[in-house]
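>>> Sequence first, predicted coordinates after that:
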Amino acid sequence: MTMNDINTILKALPFINDDLIYFYNYHSNKIENNSLTLGETVTVLKDGFGVSKPLKDIRDVENHHRALHFVFELAKSQEPLSLRTIREIQALVEPERTGFRTQLVEILNTDVKTAEPFEISLRLEQILENYHRKDENKDEQDFFYKLAEFHIAFERIHPFIDGNGRTGRLLLNLELLKAGYSLTTIKFEDRPMYYDAFSDVEKMKILLEKSVQDTIEMIVEKAK
């Protein structure tokens, strides 16, 4: 299925439903080693019942749910991505650990050097400026390439003490939704490919396209 095929299908499908929301929430949290299963995620979010899992994991699912609905509202406004938007989303993801970090951090299992605390704001402004400049010059690079490039740069900066991965994937979906795509999930099963893609923009671009296609195929299958 080509991206043109996907775009055609998108026009004929509802963009978001509850199953897609629960699926996304589960996988984005699972990538960060959250212990809730998909069924438990649905139980917490849909039925409002407790599950026998660590309270932090339950809170992470609930907070992520609020952040995702905030992203839906932002997408409707078509407001350009900004530093304020990034901070607002992370504050919903990790309400007890908001604001840019003031200490050095490492990204586990990588040799990536994250930003020094004093340079976080400047580096974020730089990648936002670069992202919007490429948006103005649409022929320079395709949408998925520039989105992959932004995501890698954001995660390398790692601006927060916690919630960087979940916030970064919410930012991906904010831009996908604004561009007319559906809510898109990078699945836990694709985590090795996802981590590997942080070393190569083209790999991340391919993964994003795959994730969009996988999501659409899931929607089509459920609609049968």
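Okay, I see it.

>>> alpha carbons only for contacts and neighbour counts from here, please
Noted.

>>> Roughly how far does residue 116 sit from residue 199?
20 Å (C-alpha to C-alpha, to the nearest Å).

>>> For this structure, which segments are assigned as helices?
3-11, 18-31, 38-42, 55-77, 83-93, 120-136, 143-157, 164-178, 191-196, 201-223 (DSSP state H).

>>> who's more crowded, residue 116 and residue 199?
Comparing residue 116 with residue 199 by other C-alpha atoms under 10 Å, the one with more neighbours is residue 116, at 16 against 13.

>>> was I right about the more buried one contacting residue 101?
No. With contacts counted by C-alpha atoms under 8 Å, residue 116 stays clear of residue 101, the gap being 9.2 Å.

>>> Name the residue closest to the centre of this structure, please.
Nearest residue to the geometric centre of the chain (C-alpha atoms, centre = their mean): residue 169, 1.1 Å.

>>> pretty sure that residue is touching residue 25, no?
No. Contact criterion C-alpha under 8 Å: residue 169 and residue 25 do not qualify, at 10.5 Å.

>>> What is the burial count for residue 201?
Neighbours of residue 201 (other C-alpha under 10 Å): 20.

>>> Kindly report the same for residue 194.
18.

>>> next one: residue 143
Counted with other C-alpha under 10 Å, the neighbours of residue 143 add up to 17.

>>> Equivalent analysis for residue 61, please.
Other residues within reach of residue 61 by the criterion other C-alpha under 10 Å amount to 25.

>>> dropping in the other structure now:
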Amino acid sequence: MNILVIIISVLLSVICVLLALLQHYYFINKLYKRPSINKVVQNYPIQTIDNQEEDMVLYDLNSVLSQPKKTDRVEFIVKNDKVMGTDSEVYNTLQAAIAFKLSGKSHKAMKLFEHAAAIAPENADVLNRYGEFLEQQHHDVVTADELYVKALTYSPDHKAALMNRQRTAPLVEGLDYQLFRTIDSRKDFLKKRMKLDSFDTVKKQAYYLHIYHTVGIEGNTMTVEQLRYLLETGQVVSGKSLVEHNEVLGLEKAMQYIKLLVRTDYIGIKEILGIHRRVMGHVDPIASGVFRDEKVFVGSHIPPPHDQVPALMESYVEWLNSEEAQSMHPVRYAALAHYKLVDIHPFVDGNGRTSRLIMNLILLKAGYPPIMVLKEQREKYYDALKTANMGDVRPFVRFVAQCTLQILDMYIYGTRFLSIDGITEGKENRLLTIAEF
């Protein structure tokens, strides 16, 4: 009998332990269960926006923008921040790069030329030799020409750079002209498709992408789904700061204002201040729509003193509405309008967003869709602006031209896949539409 009691007691103890373990496991799993991807990324009831077709358009347009573009041009960025090497280090690196070039080891030569340009960004010999390498080995005349110009900026009498520049200048001018012709042909093609019923859907989703990338360049961390939810419902997005909410709301108001300004013939101080007031009105109501009254620094660039801003803005507006400016190709005109304003830097904050909106206002007036600078293009965008500050604005104009091509391709793709390929077609098949153009 005693043995039976002991056995029963042991069994009861084992059962209690098992129950305790199961209970512990259940609560731990419940407390620390990893949330779904939707909850991690969104953290708000996105299911209230129930339009599967529009979701698909948004996803696919964003995918097109993310597709790597085929190009013969080498991705090259010269860092203007000085990371200087010793004279001997620069000389040895340059000589090694030339030796690898002559021996046919192009990849190793490229790495050494890149390193030489990084440690000696103002060395005319390095810049000139690097340009020659890109021109001869990669047939990249445009980047080579930019390097020759940089070399002459630091050493105006550099004979080799002068000779190279004389040869490449007319070639690059022809390529730039061809680029603008390509933009015009795609614009004309898109214009024929604007009457499609599907175009409104494409424009609506492109609108969200525009806001997403524009505020994203400035550091806003909202996803495109989150800002879309904010704008469509007016409800707060959990986990995002008040400033990020206000940046999105302010830009949305400014873009609506731009639509009204498209109908006007004159862009004046009042209109520019009105754009900035809407961009920054939610973030900083006191400084919004007011010229700065303090000195500012933009990296290594020092904008004009604040007491010169009113006069400079008067000159800017005069140029903006001049026959000279308006007779340019619209893309060049828009790019220069952007650069000239951001160079003056008339506001304490919001200069980039205001400049990009004025750029798009000019493009909209000329019949182009508004362009967007992608978050992923941030480094190239700022590098082109730095190069313009050094005296060569052509790379920035080309950057804006490439962004224009990019947005035209996105719209062409969007209207084609909605009207021809159909929503239910496979994504890989739909991506062929741009290549066919």
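Noted; the coordinates are in hand. As the structure is a computational prediction, the values presented were derived from the model and not from experiment.

>>> which residue in the second structure lines up with the residue nearest to the centre of the first structure?
Under the alignment by TM-score structural alignment, residue 169 of the first structure pairs with residue 356 in the second structure.

>>> Residue 40 of the first structure now?
Matched across to the second structure, residue 40 of the first structure falls on residue 226, judged by TM-score structural alignment.

>>> what's the closest of the helices of the first structure to residue 111 of the first structure?
Among the helices of the first structure, the nearest to residue 111 of the first structure by C-alpha to C-alpha is helix 143-157 (10.3 Å).

>>> Could you name the helices and strands sitting against that closest one?
helix 120-136, helix 164-178, helix 201-223 (3 or more C-alpha pairs under 8 Å, 6 or more residues apart in numbering; DSSP states H and E).

>>> Superpose on the second structure and give me the mean offset of it.
Here the mean offset of helix 143-157 of the first structure against the second structure after fitting is 1.8 Å, by mean C-alpha distance after the TM-score superposition for the first structure.

>>> How about stretch 18-26 of the first structure?
Following superposition, stretch 18-26 of the first structure is found to deviate from the second structure by 0.9 Å on average (mean C-alpha distance after the TM-score superposition for the first structure).

>>> ok, and what's touching that stretch?
With contact meaning C-alpha atoms under 8 Å, 6 or more residues apart in numbering, stretch 18-26 of the first structure is reached by 36-38, 41-42, 45, 61, 64-65, 183-186.

>>> could you dump those residues to JSON lines with distance to residue 78 of the first structure?
Conversion of the contacts of stretch 18-26 of the first structure to JSON lines gives the following (distance: C-alpha to C-alpha, whole Å):
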{"residue": "36", "distance to residue 78 of the first structure": "33"}
{"residue": "37", "distance to residue 78 of the first structure": "33"}
{"residue": "38", "distance to residue 78 of the first structure": "31"}
{"residue": "41", "distance to residue 78 of the first structure": "29"}
{"residue": "42", "distance to residue 78 of the first structure": "29"}
{"residue": "45", "distance to residue 78 of the first structure": "27"}
{"residue": "61", "distance to residue 78 of the first structure": "26"}
{"residue": "64", "distance to residue 78 of the first structure": "21"}
{"residue": "65", "distance to residue 78 of the first structure": "21"}
{"residue": "183", "distance to residue 78 of the first structure": "15"}
{"residue": "184", "distance to residue 78 of the first structure": "18"}
{"residue": "185", "distance to residue 78 of the first structure": "21"}
{"residue": "186", "distance to residue 78 of the first structure": "23"}
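
>>> which of these count as buried?
Buried members of those, scored by 16 or more other C-alpha atoms under 10 Å, are 36, 41-42, 45, 61, 64-65, 183-186.

>>> Can you pick out the most distant pair from those?
Farthest apart among those by C-alpha to C-alpha are 36 and 183. That separation is 20.7 Å.

>>> ok, residue 155 of the first structure to residue 35 of the first structure distance?
Residue 155 of the first structure is 23 Å from residue 35 of the first structure, by C-alpha to C-alpha.

>>> Right, I'll leave it there.
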